[in-house]
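In: Sequence and predicted model, in that order:
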Amino acid sequence: MIETTTSQTAAAVDTAQIVDVREDFEVAEGMMPGARHIPMGQIADRLGELDKSRPVHVVCRSGNRSGRVAEALESLGFEVYSMAGGMMQWQAEGRPTVSPA
């Protein structure tokens, strides 16, 4: 698992899978454009939604949960990155957010 910056994750949005592992109430405040919401507790049941041939960037509120999820995905053979600072950092930088689908 590699820790990335918000800039690196933003640059990867067209080639990587961005997975937001926060809870519904957190995502309701806005998420990264292009991200897919899979709460941390549902990752194991929803692995089939992820493509092992593409990198996965994991995002959470502050970077803690995303690191744990990234380590788990890496152990399953995914190329995984965890965004340092999470959505708190993303929003502090004034980056865009969208409402969940």
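Out: On my side now, so go ahead.
In: When you work out contacts or count neighbours from here on, use the C-alpha atoms and nothing else.
Out: Fine.
In: buried stuff in the longest helix anywhere in the chain?
Out: Using DSSP state H, we find that the single longest helix of the chain is helix 64-75. For helix 64-75, the neighbour count (16 or more other CA atoms under 10 Å) marks 65-67, 69-74 as buried.
In: do stretch 33-40 as well
Out: 35-40.
In: ok, now stretch 72-87?
Out: Buried, per 16+ other CA under 10 Å, within stretch 72-87: 72-74, 78-87.
In: Repeat that for stretch 25-35.
Out: Going by 16+ other CA under 10 Å, stretch 25-35 has these buried residues: 27, 31-32, 35.
In: So what touches it?
Out: Defining contact as CA atoms under 8 Å, 6 or more residues apart in numbering, one finds that stretch 25-35 is touched by 13, 17-20, 37, 61, 87, 96-100.
In: take the one below as the second:
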Amino acid sequence: MPHAAVPTVDAASVPATGALLDVREQDEWEAGHVDGALHIPMGQLLARIDELPEEKLYVLCRVGGRSAQVVQYLVAQGRDAVNVDGGMYAWEAAGRPMVGGGGREAFVL
């Protein structure tokens, strides 16, 4: 059975006030992330699903694979979620702001 198309958005088109969900692992998050994003590693999502805001979610990972799986799951649960195409690499390439952990310069791991 084919999977339904995963809704996606270009990194440059994510609204500045959009609710971001970062599903990368802790070391990736600490290297560089979007200030204000909610960080829930993909493997913890089911246990922490109640932490998600009710608004539309823009889901990020490093390149878009894990976030696509999360979006597919959330959409199947009736949630409004979209995958950020290209993940954090595309976010960085679009010149969108990032912060590093511990005051270090941000980079995508």
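Out: Nice, thanks for sending it over. As the structure is a computational prediction, the values presented were derived from the model and not from experiment.
In: After superposing, what score do the chains get?
Out: Overall, the chain-to-chain superposition scores 0.87 on the TM-score scale (TM-score structural alignment, normalised by the length of structure 1); 97 aligned residues with a CA RMSD of 1.6 Å.
In: any idea what Asp45 of structure 1 aligns with in structure 2?
Out: With TM-score structural alignment as the criterion, Asp45 of structure 1 lines up with Ala47 in structure 2.
In: can you tell me which helix or strand its match belongs to?
Out: Under DSSP states H and E, no helix or strand contains Ala47 of structure 2.
In: so the alignment partner in structure 1 of Asp35 of structure 2 is in which element?
Out: In structure 1, the residue paired with Asp35 of structure 2 is Pro33, using TM-score structural alignment. Assigned by DSSP H and E, Pro33 of structure 1 falls within no helix or strand.
In: Now do the helix or strand following the longest helix of structure 1: which elements does it pack against?
Out: Elements were assigned by DSSP H and E; along the chain past helix 64-75 of structure 1, the next helix or strand is strand 80-83. Counting contacts by 3 or more CA pairs under 8 Å, 6 or more residues apart in numbering; DSSP states H and E, strand 80-83 of structure 1 packs against strand 2-4, strand 56-59, helix 64-75.
In: just to revisit the earlier point, which member of the buried residues of helix 64-75 of structure 1 is positioned nearest Thr6 of structure 1?
Out: Ser66 (13.1 Å; CA to CA).
In: May I have the residues that are in contact with the closest one?
Out: Ser66 of structure 1 neighbours (CA under 8 Å, 6+ apart): 21, 58-60, 82-83, 86.
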